[in-house]
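Engineer: Below are the sequence and a predicted model for it; my questions follow.
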Amino acid sequence: MPWFTPTDNLTEEDLQKGLKVLFWESLSSHAMALLVTGAFLPGMALALGAGNFTIGLLASFAPIAQMAQIPAILIVEKVALRKFLTVLFGIAARLSLVAAALIPFLAPEELKVPLFTILMILFFLGGSFAACSRASLIKDIVPEKSRGTILAVRLAAATALGAVLSLIAGFSIDWLTLVTGQSSRAYAIIFLAAAAFGIFGSIITAKMPEPRMHKRTDGKGIIRSLAAPLQDLNFRRLLIFSGAWSFTVIMSGAFFTVYMLQRIGIPMSWVILLAVLSQVTNIYFFKLWGKIADRYSNKSVLAVSVPMFISLLLLYPFTTLPERYSLTIPILVIIHIIGGISTAGFNLCAANIAMRLAPHGQATAYLGANAFCSGLAAAIAPVIGGLIGSYFAIKEISINIFYRANSADVENALSIPALSFRGIDFVFFAAAITGFYAWHRLSLIDEEGTVSESEIRDQVFASVKNSFGSTSGLSMGMRRMTAFPYEMLRRNKQKPSDKP
C-alpha cells in the first residue's frame, strides 16, 4: 500500500503516532519559518543589493501567499490526498528555499535580486498550498476535547526552539560574514539551515496516518462549497474578526523592530534579547492558555489576550517622551512580557477556534476561507501602515504638564512631558483602533463553553501567583516557570472536561 493512501479507521495507536509526528513536524516548520522570516529575510535582500521597494515586496509575500488558499482548496477537494499534497508542496517550497540560498554563490550579480524574488514567491506559495491540506489533516488527527492542550505543547516547544535558534542565528551573522567574506553568503548559510529543517519536516509528515476525507453528501460542487463559510452567520463573524485582527497585528508588528532600532536607538542585540524574553513568556502561557481553552473555549482566551495586545500598542508611544528616557527600557520589558502573554493566547486559539467552528467534513473550505481573509488583511496592512507612517513622519502631537510655584512667574515653569505622538506612534494608534473593532467582532461569535473575561483573568492571575508564591517559596515558583519542556511533554492522563 502506498505511503499516501488514507485509511478508513484510525486506531488509538495511529492517533498517538500522528500526534507524535505532528509534534516533530511543527518543531521543524517553526524553525524553518523563524530562520527565513523576521530580520533574516530583509537582511538577505539587503545583502544581495535589493532596494526598499523590493524589501517591502518581500515582506508582503507571506500574507499575499495566504490568498492562494482558494485554489489550494480546489486541489485538496479534488485529489482528496491531504498527506500527499502536504508533502509534495512542502518539498517543492523547501527546494525553492535551497535554490534561493545558493544565489550568492552561483548567480551573476545582475540576476541575484530578481532570482531571489522569484524563488521566494515560489517558497511562500508552496508553503501556502501545503498549509491548506495540512490544516484539514490536523483537524482530523487532533482530538477536539484536548486540542488546546496538545497544540499548546506543540507551540511552546516550537517557541523554545525558536528562542535558542534566534539567539544563535542572530549573533552568528557577523562571524559567518568574516568566514565567508560576504554578508549575503552568511545569510545564505542561515537559509540552508532553514531549508534543512523544512525538508526534515516534510519527510516525517509522510509517516503521519491520514483518515479518509469525508465526501460531501449535500450535492454541492466545489465552487459552491467555497461559499458555504460566507453563508454561515457565525463563521462569517469569525472571518471578519480574523481579518480585522490580522490587520491589527501585521500593521503594528511590521514596525516594532524599526521603532526600537531607529526611534529608541537600541542595538540589534537588545532587540533579540527582548524578543527572546517574549518567547520565554510564550512558553509558560501556551500551557496555561491551552488548559483554559480546553476547559472553557477559545473565545474565552481571545477575549483576554486581544485587549492585552491592544494595551501593548498604546504603551509603545510612552517609551519616548519625545526621546528615550529613564523609563524607556523598563517599559519595553513590560511591553514584551505583555506581548508574550497575549500572542501566546491568540496564536494558540485563533486557528483553534476556526477548527472548532468548521463543520465536520468541510474543514478544508472553512479553514481555507479563514486563512484567505487573514492573508488578505495582512497583505494590505503593511502598505496602510507605511502610508500612515509616511504621512505623519514630520507631524507631532504632544501634551506637557506645567507646574509653576508662582502662576505669575511664566518663565520659571517646570514642564513634564506626558504624551508625544510622532511618526510610527500614529501607526500604533491606528492599529489599536482596528484592534478595538476586532475585539467587538469577537464578542459576536458564538462558541460553546465561553465564560466571562473576568473569570478567565482570575484564573490567569491565580496561576501566575501560584507559580511565584507557592508554599516552598519563590525558588519553587521559578522552578515551575522554567520546568519546560520536561513537565509539559509528560502525557496528561486526565481527561479535560468539556464544560466548566
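Structural biologist: It's in.

Engineer: Please make it C-alpha for all contacts and neighbour counts, starting now.
Structural biologist: OK.

Engineer: Near I399, how many residues? Count them for me, please.
Structural biologist: The number of residues packed near I399 is 12, by other Cα atoms under 10 Å.

Engineer: which stretches of the protein form strands?
Structural biologist: 396-403, 414-422 (DSSP state E).

Engineer: Any idea which of those strands gets closest to G198?
Structural biologist: Closest approach to G198 among these (Cα to Cα): strand 414-422, 40.7 Å.

Engineer: which parts of whichever helix in the chain runs longest are buried?
Structural biologist: When the chain is parsed with DSSP state H, its longest helix is helix 147-180. Going by neighbour count (16 or more other Cα atoms under 10 Å), the buried part of helix 147-180 is 147-163, 165-166, 169-170, 173, 176.

Engineer: One more: stretch 469-483?
Structural biologist: Neighbour-count burial for stretch 469-483, counted by 16+ other Cα under 10 Å, picks out G469, M476, G477, R480, M481.

Engineer: One more to weigh against that first structure:
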Amino acid sequence: MILSPQAEVSATERERGLRNLLIDAAFATAIGALNSGVVLLALAIHIGASNLQIGVLAAIPLLTQILQAPAVTLVERVRRRRLISVACVFTARLALPIYALVPFIPDRDAAAAVLILAALIHYGLNAVGSCSWNSWMRDLLPQDRLGAFFSRRNLYGTAVSAAATVGAAWALQRATGSEAAGDRVYASLYAVGFLCGLVSTAALARVPEPRMPSPAGAPSLRRLLLQPLRDVNFQRVLRYLASWQFAVNLATPFFTVYFVRELGFSMGFVLILSVVSQLANVAVVRGWGRLSDRFANKSVLAVASPLYLLCIAAMAFASEFEGAWTRAGYLVLLHVLMGAAQAGVGLATNNIVIKLSPAGAATGYMATNALVGALASGTAPIVGGWLTDFFARRQLTLSLDWTGPSGTAELFGVGVAHWEFFFLLAAALGLYALHRLAAVDEPGSVEGREVVDHIVAQARYNLRNASSVAGVRQALAFPAGALIKSREGTRFVLESLFERHRDVKQPAAASEAVGTLLDATFEPIPDDEFEALLRKLDERS
C-alpha cells in the first residue's frame, strides 16, 4: 500500500530517510523564505490591500495552529502519519500557484480575497501535516541523535533561508518602481516556491514510517487540554505568554507596511532587515542558552523582553530622522537589537514551559500552551489592522507654552499620531505582560539586574582579553598575587569568599567566586592550585 507504515525500519532505511529529511528541510525552508513572512505581506502591499486585510493575512499562520488539536485525533484514528503529512503538505503547496496569479487579478478587493483564501489553505493544511510529522519523527529518529540531527537540519535551513531571502531581496529591488515588473517578480517567486515544494514533498515521501504502537487507552483530548488549567503556577505562565504574544504580534506584522508606505523604503531593503535580524538571532542564541542555564529562564525574560519592547517603541521615532541613509542605519540597529532580544525571548519562553510541565504530563501542557498562544497571537494582527486605520484619523498633541505681554511662545511640543500611537500602545501592552511574568514562580530565578551585571562583566572581560597588553598581563600574572598584597585586602577577600561559599569542600565554586571578586581579571584556577592559595591566605591572615 502506498505510503504505508512499516513494522520495522532497518538501519540502512533509517539513514536514507535522514538524508531525505535534510533535502526536505532545505527545499521547505526555501519556500518559507521566498513565499511566506515578509514576502507574503509584501505581496499584499503590492496589490493594494488595506491594513485590516494585511492584519487578517498576518493572523492566518498563527490562528491555523489551532488545527493541531483536532489533528491529534485524526492521527490516532488513521494511524498513517506519513500519508497524512505528505497529503497535507502537497495539497497545501497547491496554493502557491494561486499566490502567483494574485498580482494579475485586476480587482484589488478580489485579489486580496483570493490571497487570504490561498493562505488559509496553505497554512491550515501545513498545521495538520506538522502535527502528524512531529509524531512520526518522534518514532523514527534515534533518541541519542536528536540534538545532532536537528542542529544539522537547522543549519541547512538557516543557510538556505538566508540565501533565498537575499535572492528575493535582489529580485524585488530590481522591480522597484515598476508595477508590471513587480507582478512578474512575485509570480516568479511563487512559481519557484512551488517547484521547491514538489522536490520537498518527493523527499518527504521517501522517508520510512515506523508503525504506531497499539493505542493504550489514552485520555481524551479535552481532559488533556484542561489539566494544565488547574495548575495555578502554569496559569500564570499562560497569562504572561498570552499577553506577550498579543502585544508583540499587534505591532510586528505591520513593520513591513510602515517601512514601505510611511518611510518609503523598498521591499528589497525590508528583506535585508529580516536577514540582519536572523543573523543577530543566530549570533547570540547560544549565549542566551548559557544565561538561562545559570540564572533560570524567568531571569533571561526579565532582560530580553524589555529590550524587545524598547525596540518596538523606538520604531515610532524612525520617521523623525532626516535622510534615507540615517533612517536606514537606525532601522538596521533596531533589527540587530530585536533579533538578539528575540533569541532570548524565544529560547526562554519555550524552556520555561517545558521546565514547569510536570513529568508524564508534558504533552498536555505543551498543547495547551500552543493553543493559548495561537489564539492570542492570531487575534492580535486583526485587532492591529483595525487600530492602524483608527489611529490614522487621530492625533494627540502635548505642548508647553509661555504667555507674556509680547505674546505666546511654545517652549515644548510633541505630537503623536498614527504609527506612533500604534507602536507605543503595543509597547505599553508588553509592559503589562512583564507584570504577569513577575507572578510566575520558577525555581532558581534571580533579579534581571544580576543578569545584566553578568552580561556587562562578561563583555568587559572579553574586551579586556582582546587587548594585547591585558592578554600578556593575564598570561604572566599569578592570580594569588592580587590576593596577598596586604593583610587587610586578604581578610576582605576571605570574608567575601566564605560568605558566598561557606562549604569550603567545593573548591571549584569558591574558585569561581575568587574570579568574580577580582573583577574577572583571570580564569578560575585549578582545584589543587586553589587549595594551595587558601593555605597561603590563611597563613597571611
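Structural biologist: All right, it came through fine. Quick caveat: nothing in here was measured; it's all calculated off a predicted structure.

Engineer: most packed of the strands of the first structure?
Structural biologist: Most buried of the strands of the first structure by mean neighbour count (mean count of other Cα atoms under 10 Å) is strand 414-422; its value is a mean of 15.

Engineer: and for it, what are the contacting residues?
Structural biologist: 317-318, 320-322, 392-404 (Cα atoms under 8 Å, 6 or more residues apart in numbering).

Engineer: 10 Å - rerun?
Structural biologist: Contacting residues not belonging to strand 414-422 of the first structure are listed as 263, 317-323, 389, 392-405, 427-429 [Cα atoms under 10 Å, 6 or more residues apart in numbering].

Engineer: I'd say N154 of the second structure and L22 touch.
Structural biologist: Yes: at 9.3 Å, N154 of the second structure and L22 qualify as touching, with contact defined as Cα atoms under 10 Å.

Engineer: what about P210 of the second structure, distance to G129 of the second structure?
Structural biologist: Counting by Cα to Cα, to the nearest Å, the gap from P210 of the second structure to G129 of the second structure is 17 Å.

Engineer: Kindly report the same for S377 of the second structure.
Structural biologist: Applying Cα to Cα, the value for S377 of the second structure to G129 of the second structure is 21 Å.

Engineer: which one is T91 of the second structure nearest to, not counting chain neighbours?
Structural biologist: L125 (7.3 Å; Cα to Cα, 6 or more residues apart in numbering).

Engineer: what about that neighbour, neighbour count?
Structural biologist: 25.

Engineer: now do R222 of the second structure
Structural biologist: 10.

Engineer: Now do the contacts for G268 of the second structure.
Structural biologist: G268 of the second structure neighbours (Cα under 10 Å, 6+ apart): 39, 42, 165-176.

Engineer: Widest-spaced pair of these?
Structural biologist: T165 and T176 (16.4 Å).

Engineer: Surely L122 of the first structure touches V98?
Structural biologist: No: when contacts are counted by Cα under 10 Å, L122 of the first structure is not listed as touching V98 (11.5 Å).

Engineer: shared neighbours, the two?
Structural biologist: With Cα under 10 Å, 6+ apart, L122 of the first structure and V98 have common neighbours A92.

Engineer: mean per-residue distance, stretch 28-35 of the first structure to the second structure?
Structural biologist: Aligned to the second structure and superposed, stretch 28-35 of the first structure gives a mean residue distance of 3.0 Å (mean Cα distance after the TM-score superposition for the first structure).

Engineer: what comes up buried for that stretch?
Structural biologist: S28, S29, H30, A31, M32, A33, L34, L35.

Engineer: which one of these is nearest S305 of the first structure?
Structural biologist: H30 (21.8 Å).

Engineer: which ones are touching that closest one?
Structural biologist: W24, V36, L155, A157, A158, T159, L161, G162, A194, F197, G198, G201.

Engineer: now G378 of the second structure
Structural biologist: 55-66, 245-246, 249-250, 372.

Engineer: Burial check on F461 of the first structure, number of neighbours?
Structural biologist: 11.

Engineer: Contact partners for it?
Structural biologist: Here F461 of the first structure is in contact with S467 (Cα under 10 Å, 6+ apart).

Engineer: Nearest residue to A62 of the first structure in space, ignoring adjacent ones along the chain?
Structural biologist: Nearest to A62 of the first structure is F124, by Cα to Cα, 6+ apart, at 5.7 Å.
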